[in-house]
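Asks: The following block contains a protein sequence and its predicted model.
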Amino acid sequence: MKRLNNKHFDLIAAYIVLIVLGVMIIYPFFWLVGSSFKSSFEIFADPSFIPKKPTLNGYRNGWKAAGASTFLTFFKNTYVYVVLKVTATVVSAVLVGYGFSRFEFPFKKSMLSVLIATLLFPMTVVLVPSYIMFSKVGWVDSYKPLIIPSLFATDTYFVFLMVQFFRSLPRDMDEAAIIDGCGAFRRLIYILIPMLQPAIVTVMLFQFIWTGNDFLGPMIYLSSEFKFPVSIGLKISMDTSSGMISWENTLAMSVLAILPPLIVYILAQRNFVEGISTTGIKG
């Protein structure tokens, strides 16, 4: 009986710790949503997330933005950019991961080691040479420097994730397909990719969120306001000539910016968890 009570006590203590941590993590989101329905004065006067006098002024006025473009333009730019970036990343990561995991070629291990080593390389070091290179080819003030490199598997983390997931797949079906005369590309399309769904969803979800939140890349390469994504649009909404920031507008647009990634994560949660838990079983 004493042992049973100890187990119950440990279980209750674990639940209490998890609930406290959960509240600490999720409270800023509730505060953001609640404060988006407040006036600027009430945001600072009342620290709670429940508005006493709810208003939609933040959404009405915030949508107009502070510059010449509205947030409709910013959102459109963001998700065109995101879809193209995600597509390029998935295609390149799958192809390169397939090559490293299923084929033998000279210097394979050395090349994979160098590829993985770039995960430790600070990307800020290459910003200046990258900008000079893309400037000389006339790609500045366009999304080309942000999207086209992803076609060449420059997103090393996703390549590594795909390599690990490919290694976790049994080779029996590959060998059976080879006996039936199935080529390498057909094996990838008809046999392996259907089994890669959790890993592909994981890559898509991560890249969707990271690209949608990217501020530094668009800030460096884009100069025309009508090409700005939401991340820079939020910064513009805080840059006012009067020096007074309309916080209810900024918070309201921040809520709208968070909703699409949140919805995508909820819809893809099962495959995402499966992809994370399966990756790295073999290596």
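Replies: Received, thanks.
Asks: Only C-alpha atoms from now on, for both contacts and neighbour counts.
Replies: OK.
Asks: contacting residues around the residue positioned nearest the centre of the chain?
Replies: Ranked by distance to the mean C-alpha position of the chain (CA atoms, centre = their mean), the top residue is Ile209 at 2.2 Å. Contacts for Ile209 (CA atoms under 8 Å, 6 or more residues apart in numbering) come out as Pro261.
Asks: here's the one I want to compare it with:
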Amino acid sequence: MASHRAKWTLYHILVGALALVMLYPIIWMLMSSFKESRTIFATANQLFPQSWHFENYTTGWAGVGGYSFGMYIFNSLKIVVLSTVGVALSSSLIAFGFARLNFFGKPFWFAVMMLTLMLPADVVLVPQYIIYAKLEWLNSIKPIVVPQFFGSAFFIFLLIQFIRTIPAELDDAATIDGCGKFRLYSHIILPLIKPALATVAIFSFYWRWEDLLGPVLYLNSPDKYTVSMGLKMFLDSESASNWGAMFAMSIVSLLPVMAVFFIFQKQIVEGISTTGLKG
């Protein structure tokens, strides 16, 4: 009994220490958001501020150049919601086709889709930019949002593995009852893959929220900037950067991500475990 208690105590001490090491950058950023901007890096080895500057949050929320940080959050939420809905619906529909339907060239197209996972994203940046420029989509969210409605290879593969765990007898029973292919997808398959769809939605939310490259490439007007670009505007190479306000708004920008994680952490674990173990 004593040996078990000692192992239990040692385990929690080690896990707590590891958690503290992993969380220290966020804790340091939180404490730095209350420091005076010019003293942040001069007192980087001091975790707690000598004097608390809560005005960093009001200054940061006021934004830069007349644009408030709330506008950047709204722009990011608009992109994130549209992209998440688009990638979840399109990826699930494509995955249903690969998992349940037989069509000409199916192995070939599946191989092509999987090969796109190995293609570095940087390789297609220039061709994509040229295409969007010819479509006159620049300085809009279309180049960021519209491609999500054509599926993501990673999410398609994940959903295929989940759909294959669903008994094919359900398809046969629904077909006998007069259910067509699209109705089979929308009324039978889609409700049964909710855990995997939740995983897709959550990861899509994270990736789109922290995306900087896409907005930098395609958005030119400050009123269309996202959170990542809004944070960058606090840095000025020609004059003093407002580090305090930037760290304050960095903490604010983490709140939606943390809220999504704590609310849907059960779906994250369930979706990953079911797609990984049953696939």
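Replies: Noted; the coordinates are in hand. Bear in mind the structure is a predicted one, so any value in this text is a computation, not a measurement.
Asks: what's the TM between chain one and chain two?
Replies: Scored against TM-score structural alignment, normalised by the length of the second structure, the superposed chains reach a TM-score of 0.92; 278 aligned residues with a CA RMSD of 2.0 Å.
Asks: circling back: how close does the aligned partner of the residue nearest to the centre of the first structure in the second structure sit to Gln46 of the second structure?
Replies: With TM-score structural alignment as the criterion, Ile209 of the first structure lines up with Tyr206 in the second structure. Counting by CA to CA, to the nearest Å, the gap from Tyr206 of the second structure to Gln46 of the second structure is 31 Å.
Asks: cool, and Phe104 of the second structure?
Replies: 65 Å.
Asks: So if I had to pick from the two, which one is more boxed in?
Replies: Using other CA atoms under 10 Å as the criterion, Phe104 of the second structure and Gln46 rank with Gln46 on top: 13 against 7.
Asks: Name the SS class of the more buried one, please.
Replies: coil (DSSP: H, G, I helix; E, B strand; the rest coil).
Asks: mind listing what's buried in the biggest helix by length in the first structure?
Replies: Looking across the first structure with DSSP state H, the single longest helix is helix 2-35. Burial within helix 2-35 of the first structure, assessed by neighbour count using 16 or more other CA atoms under 10 Å, is assigned to 31-35.
Asks: Out of the residues you listed, flag the one nearest to Val114 of the first structure.
Replies: Leu32 (42.1 Å; CA to CA).
Asks: How far does the lengthiest helix in the second structure sit from its chain's centre?
Replies: Longest helix of the second structure, by residue count under DSSP H: helix 243-277. From the chain centre to the centre of helix 243-277 of the second structure is a distance of 9 Å (CA atoms, centre = their mean, to the nearest Å).
Asks: compared with the first structure, how much does it deviate?
Replies: Once fitted to the first structure, helix 243-277 of the second structure is off its aligned match by 0.8 Å on average (mean CA distance after the TM-score superposition for the first structure).
Asks: what's that helix packed up against?
Replies: helix 2-32, helix 55-62, helix 153-163, helix 194-209, helix 227-232 (3 or more CA pairs under 8 Å, 6 or more residues apart in numbering; DSSP states H and E).
Asks: Out of those, which gets nearest to Met113 of the second structure?
Replies: Taking CA to CA, helix 153-163 is the member of these nearest to Met113 of the second structure, at 6.0 Å.
Asks: okay, the angle between that closest one and helix 194-209?
Replies: 170 degrees (axes from the mean of the first three to the mean of the last three CA atoms, to 10 degrees).
Asks: how about the buried residues of helix 2-35 of the first structure in CSV, adding distance to Arg187 of the first structure?
Replies: Supplementary listing: these in CSV, determined by distance: CA to CA, whole Å:
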residue, distance to Arg187 of the first structure
Trp31, 50
Leu32, 48
Val33, 47
Gly34, 51
Ser35, 52
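Asks: Without its sequence neighbours, what residue ends up closest to the residue mapped onto Val145 of the second structure from the first structure?
Replies: Taking TM-score structural alignment, Val145 of the second structure has Ile147 as its aligned residue in the first structure. For Ile147 of the first structure, ignoring the flanking residues on the chain, the nearest one in space by CA to CA, 6 or more residues apart in numbering is Lys85 at 5.1 Å.
Asks: Just to confirm, what residue range of the second structure does the helix or strand harbouring that neighbour align onto?
Replies: If you go by DSSP states H and E, Lys85 of the first structure is part of helix 71-102. Under the alignment (TM-score structural alignment), helix 71-102 of the first structure falls on residues 69-100 in the second structure.
Asks: distance from the matching stretch to the first structure after superposition?
Replies: Stretch 69-100 of the second structure sits 0.7 Å off on average (mean CA distance after the TM-score superposition for the first structure).
Asks: what's the distance between the counterpart of Ile272 of the second structure in the first structure and Leu72 of the first structure?
Replies: By TM-score structural alignment, Ile272 of the second structure lines up with Ile276 in the first structure. Taking CA to CA as the measure, Ile276 of the first structure falls 34 Å from Leu72 of the first structure.
Asks: One more: Leu192 of the first structure?
Replies: According to CA to CA, Leu192 of the first structure stands 39 Å off from Leu72 of the first structure.
Asks: higher neighbour count, those two?
Replies: Taking other CA under 10 Å, Leu192 of the first structure and Leu72 do not tie; Leu192 has more neighbours (19 against 14).
Asks: Using the three-state scheme, assign the more buried one.
Replies: Quick answer, by three-state DSSP: Leu192 of the first structure is helix.
Asks: quick one: Val264 of the first structure and Phe206 touch, right?
Replies: No - Val264 of the first structure lies out of contact with Phe206 (CA atoms under 8 Å); the separation is 10.6 Å.
Asks: just checking, what packs against the helix holding Lys85 of the first structure?
Replies: Applying 3+ CA pairs under 8 Å, 6+ apart, we find helix 71-102 of the first structure packed against helix 57-64, helix 144-147, helix 156-168, helix 197-213, helix 230-238.
Asks: Would you mind stating the distance between the residue nearest to Thr116 of the second structure when sequence neighbours are not counted and Val145 of the second structure?
Replies: Using CA to CA, 6+ apart and skipping residues adjacent in sequence, the residue nearest Thr116 of the second structure is Ala153, 7.0 Å away. Distance from Ala153 of the second structure to Val145 of the second structure, counting by CA to CA: 16 Å.
Asks: show me what contacts Ala245 of the second structure?
Replies: 33, 37, 56-57, 59-60, 234.
Asks: Map it onto the first structure.
Replies: Checking TM-score structural alignment: Ala245 of the second structure goes with Asn249.
Asks: cool, Ala19 of the second structure as well?
Replies: Using TM-score structural alignment, Ala19 of the second structure pairs with Gly22 in the first structure.
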